[in-house]
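[1] give me coordinates for this.
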Amino acid sequence: MSTLTKKRVAILISGRGSNMSALLAAAADPDYPAEIVGVVSDKADAAGLGIAAARGVPAQAIARADHASKDAHDAAIDAALTKLDAEIVALAGYMRLLTAPFVEKWQGRMINIHPALLPSLKGLDTHRRALEAGMRVHGCTVHFVTPEMDDGPIIAQAAVPVMLGDDEDALAARVLKAEHRLYPKALRLVAEGKVRMQGGRAVFSGLAEDPAGEASSLFSPGALRDAVDLEALARFTP
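    Just a heads-up that it's a prediction; the model follows:
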């Protein structure tokens, strides 16, 4: 039996929660350093709530419409996280901007995954914008959350190619596969204390430096290998 002390993680979602599912799957491993103790959605009809509940994880909706102000809504979410004794908060497709007091309370303990290689393409519609810009490389980023949108210190990134003939759906699907690999790796680093937010930067310590070790997961080339057709990639590469 594992004697690992696991960090208590709560996940915030707004929809289907596919990255939530990836974190739940990772946390099912007895050796994973985090346990998912609850899921909270700002939308009562979020599909991810049912998925979490089916896996035995407490899930609840705290709808914005049920609260008089944005501050009151965030206070209700904070109360739910406190009741869960959450130590880390993971945003997984949470589509509402959080208030500065909420972010400041959880700063250094709250992370997010964004479907682009930050600091490029902050905000919404990242796949469409990548295609419109003619970008040849796209990807995803896990970062600490700060009051400014998509602006916190970067923990890890995964890059995928933009293939000739890609449409928005094809590119989004490729990036999503990379997200599902990257987010559990990044959460592991945070839960183990191998990355922390300090002085507005992500500070790393104790990472294995070998080619297959933890340091390589900060870029996560494995996410690229699993996310693309390697023969097609070879044709793409000059």
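[2] going forward, measure contacts between C-alpha atoms and count neighbours the same way
    Will do.
[3] all helices for the protein, in order.
    Along the chain, counting by DSSP state H, helices occupy 18-27, 47-54, 70-83, 100-106, 126-132, 168-191, 221-227, 230-236.
[4] structure for this one too, so we can compare:
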Amino acid sequence: MPIERNLPATDTSLPVLGVLISGRGSNLRALMTAIDEGRLRARIGVVISNRPDAAGLAHASSAGVPAVVIDHKAFGGRADFEDALVARLGEAGVQVVCLAGFMRILSPVFLERFGGPVLNVHPSLLPSFVGVDAQRQAWEHGVKVAGVTVHLVTPELDAGPIVAQAAVPVLDDDTPETLAARILVEEHRIYPAAVALVAAGGWRIEGRRFVRGR
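    So this is what the prediction gives:
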């Protein structure tokens, strides 16, 4: 039976995003730009980093977006850390979580407790090259086409239903770094579009397939 998702979105109450980061926040900036340009009808309720030195925190603060640090090292274990994440997301009224270079694996307990969609952008054409350093994995494997995937997060690593993908050619003179840079351009393009699609609601999951509303 299809799973349907309908998120409230009216002129006076836009869907609220929570963005989780660990580093520079380039995809966070892409989301903020898409909101400013009207391509993403949503607002960011909070940006949370598990690292106090994450550069993305400054980008959020300079844009007037609440930015907080919840350092995973300050907790006795994953459960306490994720309890703090869920609590802060709840305080901000977050309906959709966007992982933007968040270098922590979220447990099934977090996904169940949050309850709403959680999105991730991964620098490969899933299901190929899961996990870290996917661009180097693709380059070392010798593929001729790499890319980027936006997917819903499930308990299995990089295995959730695929919302959007974009292909990037692998050139003969590429290095892992040049390939990663070209993939990043596509990340910044398709992640806001995929978040907009999910935040607008009306979609459903059929088996493993993400199906847009009609």
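[5] what does the superposition give as a TM-score?
    Overlay of the two chains. TM-score (TM-score structural alignment, normalised by the length of the second structure): 0.91; 205 aligned residues with a CA RMSD of 1.6 Å.
[6] tell me the counterpart of Arg8 of the first structure in the second structure.
    Aligned counterpart of Arg8 of the first structure in the second structure: Val16 (TM-score structural alignment).
[7] right, so of the helices of the first structure, which gets closest to Thr146 of the first structure?
    Nearest to Thr146 of the first structure among the helices of the first structure is helix 100-106 (6.2 Å), distances taken as CA to CA.
[8] once aligned to the second structure, how far is that closest one on average?
    On superposition with the second structure, the mean distance recorded for helix 100-106 of the first structure (mean CA distance after the TM-score superposition for the first structure) is 1.8 Å.
[9] for that helix, buried residues please.
    102-103, 106 (16 or more other CA atoms under 10 Å).
[10] which residues does the aligned partner of Phe102 of the first structure in the second structure contact?
    Using TM-score structural alignment, the equivalent of Phe102 of the first structure in the second structure is Phe110. Residues near Phe110 of the second structure by CA atoms under 8 Å, 6 or more residues apart in numbering: 82-83, 86.
[11] out of those residues, who's the most crowded?
    Glu82 (21 neighbours; other CA atoms under 10 Å).
[12] tell me the contacts of the residue mapped onto that one from the first structure?
    Correspondence of Glu82 of the second structure to the first structure, assessed by TM-score structural alignment: Asp74. The contact partners of Asp74 of the first structure, taken as CA under 8 Å, 6+ apart, are 98-99, 102.
[13] now render the residues you listed as CSV, adding distance to Met197 of the first structure.
    Converted to CSV, the contacts of Asp74 of the first structure look like this (distance: CA to CA, whole Å):
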residue, distance to Met197 of the first structure
Leu98, 18
Thr99, 19
Phe102, 16
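[14] what's the closest of those to Arg225 of the first structure?
    Leu98 (34.2 Å).
[15] residue contacts, the closest one?
    By CA under 8 Å, 6+ apart, Leu98 of the first structure lies in contact with 74, 147.
[16] mind redoing it with 10 Å?
    Contact analysis of Leu98 of the first structure by CA atoms under 10 Å, 6 or more residues apart in numbering lists 70-71, 73-74, 104, 145-149.
[17] most neighbours among those, which one?
    Most surrounded of the contacts of Leu98 of the first structure: other CA under 10 Å gives Val145, at 27 neighbours.
[18] picking up where we left off before, measure the match of Phe102 of the first structure to Val86 of the second structure for me?
    Phe110 of the second structure sits 7 Å away from Val86 of the second structure, going by CA to CA, to the nearest Å.
[19] how many residues are close by Met110 of the first structure?
    Neighbours of Met110 of the first structure under the rule other CA under 10 Å: 23.
[20] what residues are up against it?
    The contact partners of Met110 of the first structure, by CA under 10 Å, 6+ apart, come to 9-11, 87-91, 103-104, 143-146, 190, 197.
[21] could you rerun that using 7 Å?
    88-90, 144-145 (CA atoms under 7 Å, 6 or more residues apart in numbering).
[22] let's have those residues in TSV, adding distance to Thr3 of the first structure.
    Output for the contacts of Met110 of the first structure, formatted as TSV (distance: CA to CA, whole Å):
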residue	distance to Thr3 of the first structure
Ile88	20
Val89	23
Ala90	24
Phe144	28
Val145	30
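[23] would you list the buried entries among those?
    Neighbour counting with 16+ other CA under 10 Å marks 88-90, 144-145 as buried within the contacts of Met110 of the first structure.
[24] among the residues you listed, which ones are in strands?
    88-90, 144 (DSSP state E).
[25] now do the contacts for the residue most central in space within the first structure.
    For the first structure, the residue sitting closest to the mean C-alpha position, by CA atoms, centre = their mean, is Ile113 at 3.0 Å. Going by CA under 7 Å, 6+ apart, Ile113 of the first structure touches 91-92, 141-143, 183.
[26] apply 10 Å and report the result again.
    By CA under 10 Å, 6+ apart, the contact list for Ile113 of the first structure reads 19, 90-94, 140-145, 150, 154-157, 179-180, 182-183, 186.
[27] what of Asp226 of the first structure?
    By CA under 10 Å, 6+ apart, the contact set of Asp226 of the first structure is 160, 174, 177-178, 181.
[28] and Val46 of the second structure, by the same measure?
    Taking CA under 10 Å, 6+ apart, we find Val46 of the second structure in contact with 16-20, 60, 65-68, 88-89, 91-94, 97.
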